[in-house]
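Participant: starting from these lines, generate the structure:
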Amino acid sequence: METFYTFFVSIVKLISTFVAMEILGKENELLMACTALFMKYGVKSLTMNDIASHLGVSKKTIYLYVSDKKDLVNKAVRLHIKNEECLITSLCCVDKENAIDELLDINQKMSEKLQSIQPAVMYDLQKFYPEAWKIIEDHKTCFVSTIVKENIEKGIKEGLYRENVNPVIISNLYVVMVNKIFDTDLFPHMGFDYRTLHLEMTRYHIRGIASRKGIEYLKEKLAQTNQEF
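Facilitator: You can find the predicted model right below:
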């Protein structure tokens, strides 16, 4: 009897797990679709009716997963950041030749992502959705700074970055530069795009910390793809 009861409980738990996974999968699918809309049209301009219409679902369906638009934006940003962190972590885990290769790979992926972001998105989040903006800020100050710090430490060991570079200071300065990319007073929407700004920032960063050996490697690396740095 006890064996049957244990088996029954195990089956119930298994079914519950599958149901939870299915619900989570549908929620994530909805959030990613909403993120794509925000990237294209901005956040503030889209009403819940607009979102439902674009996605071809009812508002009732959306409200199965979120309580209101604020909750939707927060969850969408949180999932987007989580996916970005998984992507960057996977790039860092690949057995690259060196720290510069690693940083260039990350830069390439991030530039592709930034190309699809409308400037209004960041403005809307910063001004109207402080909780969502804090998620992004925490991501930069914790995750991004750690990735950059570890990359600098790796590059110093490889002799590609200068020995006197302070990884903690430079990684924090890097985050400051990332923040400035989204400063519309400094870089008005009509004059600059995020991809160009990010590329220039990366050039500035690598040239500032690279040793002579690192600079030479960088020139050779980019010459293979007819790029200048």
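Participant: please count neighbours and contacts with C-alpha atoms only from this point.
Facilitator: Will do.
Participant: what ranges do the helices span in this protein?
Facilitator: Across the chain, reading from the start of the chain, the helices by DSSP state H fall at 2-41, 48-55, 59-62, 69-93, 99-115, 119-128, 130-138, 145-158, 167-181, 194-209, 212-223.
Participant: and of those, who's closest to residue 188?
Facilitator: Comparing the helices of the chain against residue 188 with CA to CA, the closest turns out to be helix 119-128 (9.0 Å).
Participant: which outside residues touch that closest one?
Facilitator: Identification of contacts with helix 119-128 by CA atoms under 8 Å, 6 or more residues apart in numbering yields 38-39, 41-44, 132-133, 182, 184, 189, 193-194.
Participant: alongside the first, I'd like the structure of this one:
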Amino acid sequence: MKEKIITKAAEMFLSLGFKSVTMDDISNEMGISKKTIYTHFNNKTQLVKESVLKVFEEISCGIDAIQDLEKDPIEELYEIKKFVMLQLKNEKSSPQYQLQKYYPEVYTMIRKKKYENMAECTIENLKRGVEKGVYRKNIDVDFISKLYFLCIEGINDESIFPLSQFSKFKLMEDYLDYHLRGIVTSKGLETLTKYSNKN
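Facilitator: All right, here's what the predicted structure looks like:
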């Protein structure tokens, strides 16, 4: 039952927002009593934390599976972007922004995990890109991996990019194009142009 509650809560938090979904909403949606939820979770914060960790694990596993395919590094980034956008598909709420505002401790914990995971993935992607000749040889891999993380976090900041003005899909698309154009070789640019046209 605990896993079912986490799954349903995660789905509702992502589509409706962490603040607006109450324990009553979750119990009504599942057809169980609120008391049942509280036998597994002390409070909403604990449920938010476990739901966020579940989503993080699912996304991490999906990204690992994409990386295991060892595709062209540029193609790999587009596949990861597509996969992540499908997981966080609702544009009516900004999960990261709400998490940061209403559950700062959970946000700090998951941000640290995201950074560690993303740094590893990005460094691996950059090194392979250099080896394959699609990224420039003179790039500073460590610097670019940190910058990539900061920019991905930044475009999710609703105070800078309000949902009323900016589509999450468009932001991700535009940023990925911007990131890659700064590091590709002429060989890499051919692949990037193909993906830009396709998307």
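Participant: how about JSON lines for the contacts of helix 119-128 of structure 1, with distance to residue 120 of structure 1 and neighbour count added?
Facilitator: Written out in JSON lines, the entries for the contacts of helix 119-128 of structure 1 read as follows (distance: CA to CA, whole Å; neighbours: other CA atoms under 10 Å):
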{"residue": "38", "distance to residue 120 of structure 1": "9", "neighbour count": "23"}
{"residue": "39", "distance to residue 120 of structure 1": "9", "neighbour count": "18"}
{"residue": "41", "distance to residue 120 of structure 1": "8", "neighbour count": "16"}
{"residue": "42", "distance to residue 120 of structure 1": "5", "neighbour count": "20"}
{"residue": "43", "distance to residue 120 of structure 1": "8", "neighbour count": "23"}
{"residue": "44", "distance to residue 120 of structure 1": "9", "neighbour count": "16"}
{"residue": "132", "distance to residue 120 of structure 1": "15", "neighbour count": "20"}
{"residue": "133", "distance to residue 120 of structure 1": "13", "neighbour count": "21"}
{"residue": "182", "distance to residue 120 of structure 1": "10", "neighbour count": "21"}
{"residue": "184", "distance to residue 120 of structure 1": "10", "neighbour count": "16"}
{"residue": "189", "distance to residue 120 of structure 1": "8", "neighbour count": "15"}
{"residue": "193", "distance to residue 120 of structure 1": "11", "neighbour count": "19"}
{"residue": "194", "distance to residue 120 of structure 1": "12", "neighbour count": "22"}
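Participant: adding distance to residue 140 of structure 1, write these out as a markdown table.
Facilitator: Compiled in a markdown table, the contacts of helix 119-128 of structure 1 are given as follows (distance: CA to CA, whole Å):
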| residue | distance to residue 140 of structure 1 |
| --- | --- |
| 38 | 20 |
| 39 | 19 |
| 41 | 24 |
| 42 | 21 |
| 43 | 21 |
| 44 | 23 |
| 132 | 13 |
| 133 | 11 |
| 182 | 13 |
| 184 | 18 |
| 189 | 22 |
| 193 | 19 |
| 194 | 16 |
